[in-house]
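Peer 1: fold the following.
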Amino acid sequence: MQNVYRLIKTIVCFTSLLVLTPSIRAQEISVSEIINTEKMYDLHFTAAKRDSMLNQLKANLKLYQYLHGFNLPNSVPLSNWFDPVLPAMTFNTKQQAITWNIPERLAMPADTNQLAFYTIPQLASLLRHHKTTSVQLTRFFINRLKKYGDTLHCVISLTEEIAIEQAKKADAAFAKGIYKSPLQGIPYGLKDLFAVKGTRTTYGTPPFKDQVIEEDAFVYQQLEKAGAVLIAKLSMGELAMDDIWFGGQTKNPWNLQQGSNGSSAGSASATVAGLVPFAIGTETYGSIVAPSAVCGATGLRPTFGSVARTGGMNLAWTSDRIGPICRNAEDAALVFAFIHGSDTYDRASRTMPFNYTGTVDLKNIKVAYAKNYIDTLPGNSAEKAVIKTLKDAGVQVTAIDFPSNLHTNDLLTTIWAAEAAAAFDPLTRSGKDSLMVQQWQSRYPNMLRSARFIPAVEYLTVCRLRYMVMQQAFPLLSKYDIIIVPSMADEPMALTCLTGNPCITLPAGNAAAGNAPPSITLIGGKLYSEAVIAAFAKKFQQMTTYHQQHPPMFSN
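Peer 2: Next comes the predicted model:
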């Protein structure tokens, strides 16, 4: 990281010398080219104004050519960081101790294949009471990855050597009675956009297929401190879009004819299929929510900035987040408890309390549902069934109109596209984007090229409109602890990506033949309310058994 900051300092120091650099030659820019360009930007200038602009536009071109000479790596941070906190917001800042319910008397199953779908506390119990070892558990899950990974196209790299070393350390700690966390000795998978020394970090796309970043990502370091065991780098849609990567399309474990959705494709698929106890995903716009919904996982998308992104691929600096993908809400809470926090490099990150108790008072919690998205659904929809289950349990559920006229999708995709184009500027200009698998118009090669024509003025205007949207949404969202929305509804997801609010996505019905269970998403009406939404999701899962369903073809 120090090299990155030296590079930034170099840029600042030499920018003032641009006019004195004879090697930079600006192409001639004509008035007719200005006229043609105006059409793309909804502008119109007079002939005199165009003539006055020529010299400045030529100077700008010199600057662009100078900047392109740096080929900034993806790791160089943005100096302007996004903060989701509005002036009127207040928060508890004291972290309380969390007590995790680790079963005391749990025997090894007669059929060890059942371990594939044990919860994290169950696995932790077996390890703490010496019913199995971390090495044995690690080899068990590595064997499942080897057996089913190609079927699901969900594994980019096995990290077997790292895993066995970490598992041996965990077993040594258990032998001495040292318990770092309930994650100690538990295998897991990372979405393959996080750097881990000695491994490839491919971003799921051919241009970076052999990339090795000799750095350990923050989230990996957090899990290492907790004693967890990395067994695989899991597939992702290339550059974090969709479920297609250079190894194929990641499959839905419930139906191999379907994709898993993305971009945390392998994280959701592998977790639901019981190839890992949990995995880490990321989201810019739907990349935790969508694959969790499609595959039947429980995915927690935290408040923006809750987990430092250092060592992870930058896609959109003001929107990217990191979160756990698990098979139940308590597991998601447990993983989040040990990965959340800030560091000095990700200036948008913030360490906030996660005071998870695992329980909520159903009579006092404030719950709403988005009637403009749910009331028009069929009477037997999962969303309506969830609301009925909650009402039958004594929860007062208020119908609200969720904001749907704020053009949040357009605002978010513009910010995402502009920032992604900057993050992958060298890829586009080198022409190596032609090596990417997905070449159709709606995918990254074309999106990144097109985004080069988003003016800086319009990008900043969109960012300012984002702040207005945050201010408009806050009075409504903050009235409720939980807001129920359909998982795949674009506008609620886009709005809460803009505002930074957390959400949890979980199974909400019975699986039909060839399909995953239907899904629901619970939005936290307040920032940093992960403890509340996870506990509420756990309560719902205690009322139902939807999260206990597993895809039949991976159950043995």
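Peer 1: going forward, measure contacts between C-alpha atoms and count neighbours the same way
Peer 2: OK.
Peer 1: list the buried residues in stretch 54-73.
Peer 2: 54, 57-58, 61-63, 66, 72 (16 or more other Cα atoms under 10 Å).
Peer 1: hmm, I was thinking of stretch 538-551
Peer 2: Going by 16+ other Cα under 10 Å, stretch 538-551 has these buried residues: 538-541, 544, 546-547, 549-551.
Peer 1: next, the second sequence, to be compared with the first:
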Amino acid sequence: MNGKVGGLHDLELAEVATLLRERAVSPVELTRHMFGRIRALDGRLHAYARLMEDEALQTATQAEAEIAAGRYRGPLHGVPVAVKDLFWTRGTVTAAGTTVFADFVPDEDATVVRRLREAGAVILGKLQMTEGAFATHHPTLVPPVNPWGAEHWTGASSSGSGVATAAGLCFAALGTDTGGSIRFPAAANGLSGLKPGWGRVSRHGVFALAPTLDHVGPMARSVRDVALVYAAIAGHDGLDPTSLPDLPASPARADIAGLRVGVDPAWNARGSDAEVLAGCARMLDALAEQGAEIVELALPESWHIAGAWELLCGVQTAVAHARTYPARAAEYGPALARLIDVGRAADAMTYHRAQLDALDYTGRMDEALARIDLLLAPVQPFAAPTHERLAELAQSPELNQRLIQYTAPINVSGHPSLVLPCGLTAGGMPLGCQLIARKGGEATLLRAGAAVQAVTAWHRTHPPL
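Peer 2: I've put the predicted structure just below:
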């Protein structure tokens, strides 16, 4: 091993995996290098809630010995990754961005954490997140900082996952998405991120926000990397009876000739600014150049679904926090407390009507997606807003509804979605768009994303650190 690890933090996971497999790089040296980078940068980025340095170095030492002995486990073996502080980690605090759970130390790993360990990944630590995976960070905790621009949003609950991966503080991260919280930080930080279909990844050992809306998935620098992590964590889990039995297929090929990609110009343009629409147009052009057929269609109305998301989420969040709220309400931040209050105040008939509307919308989306292979849409109507703009959005229910209009309905329907970088704004901030597939279409999403990234370089742009 040559011991030269400087600069490797900017590589894709798949690239560093090859170096580890070929023993051109030592897992121990690489892990030490990553902790050095974290110490150098995270004092201002605040991506990590806590580090797991001793455990990570033990894992890296084991990985190095196994690889040297010819017992290579696969592409995650010896690769430094990190997980959102929503996932149980045996023996390490899992606070879920709260103070009320600040002393919770699980006695087992979440299933996805266990599967990462079984794949040989080196878990560097727990990543910071919004309180309870809702909208904002607890007021007593320091939120992560967007490495592309400190004055801009990091993208909701999986904020630390997005910042750490973009800044080269890990090679991939796990996040969760209840209303857009894999897709928002992926877009805001210039990453690729997969929200798998509901049930494709186990939720055992994951703090709940709203179980019927919660999705677990990976964020990384390329679709190829996302696919590698997804293949390791997905599949049925006996500890989660809602998880689906079939294992995912990784994109063995990137040929998308003849793939039907749908677009609803009116839906995409609803309040979206010119830079977002230009990014979507660039992605459509790249797909078409690779042989995809672009098909216009009219999607079912979804504005009312985005409007009902808070009610659907709030009721389930109130149930998830029933043991600590309202008993310890003083320890909650205002945003999460307000959401729980919305849920506690809801009447059964209103909630049931919202559920029926959700079922109707899901069926209509199933029908629309059955006519195409993929749907292209914005992630949000504008690039990552400034904190000042975000505060304005928070004060207006209609503006906040507009923020989640392209993400929350896809949580309600449970369809898989993949975020891809598609350029930069005039101010140098990342732009992302999303591809949405029918249920079970994760492999198609990954294949299309890999095809685009084989001929474009948007995903290879790094923040100016």
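Peer 1: could you dump the buried residues of stretch 538-551 of the first structure to JSON lines with distance to Phe14 of the first structure?
Peer 2: Conversion of these to JSON lines gives the following (distance: Cα to Cα, whole Å):
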{"residue": "Lys538", "distance to Phe14 of the first structure": "55"}
{"residue": "Lys539", "distance to Phe14 of the first structure": "58"}
{"residue": "Phe540", "distance to Phe14 of the first structure": "58"}
{"residue": "Gln541", "distance to Phe14 of the first structure": "58"}
{"residue": "Thr544", "distance to Phe14 of the first structure": "63"}
{"residue": "Tyr546", "distance to Phe14 of the first structure": "60"}
{"residue": "His547", "distance to Phe14 of the first structure": "57"}
{"residue": "Gln549", "distance to Phe14 of the first structure": "60"}
{"residue": "His550", "distance to Phe14 of the first structure": "58"}
{"residue": "Pro551", "distance to Phe14 of the first structure": "58"}
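Peer 1: out of those residues, which two sit at the greatest distance?
Peer 2: Lys539 and Pro551 (23.2 Å; Cα to Cα).
Peer 1: which parts of the stretch 451-556 of the first structure are helices?
Peer 2: Secondary structure of the stretch 451-556 of the first structure by DSSP state H, counting those that start in this stretch: the helices cover 456-477, 490-499, 530-543.
Peer 1: should've said the stretch 101-250 of the first structure
Peer 2: All helices of the stretch 101-250 of the first structure, identified by DSSP H, counting those that start in this stretch, fall at 120-128, 134-152, 160-175, 218-226.
Peer 1: now do the same for Arg183 of the second structure: its match in the first structure.
Peer 2: In the first structure, Arg183 of the second structure lines up with Val289, judged by TM-score structural alignment.
Peer 1: leaving out chain neighbours, which residue sits closest to that match?
Peer 2: In space, and not counting its chain neighbours, Val289 of the first structure is closest to Thr505: 5.9 Å by Cα to Cα, 6 or more residues apart in numbering.
Peer 1: wait, that neighbour sits on Pro518?
Peer 2: No: using Cα atoms under 8 Å, Thr505 of the first structure makes no contact with Pro518, being 10.5 Å away.
Peer 1: more crowded one of these two?
Peer 2: Thr505 (30 against 22; other Cα atoms under 10 Å).
Peer 1: do you know how far the corresponding residue of the second structure for that one is from Glu131 of the second structure?
Peer 2: Counting by TM-score structural alignment, Thr505 of the first structure lines up with Val419 in the second structure. Look at Val419 of the second structure and Glu131 of the second structure: by Cα to Cα, to the nearest Å, they are 23 Å apart.
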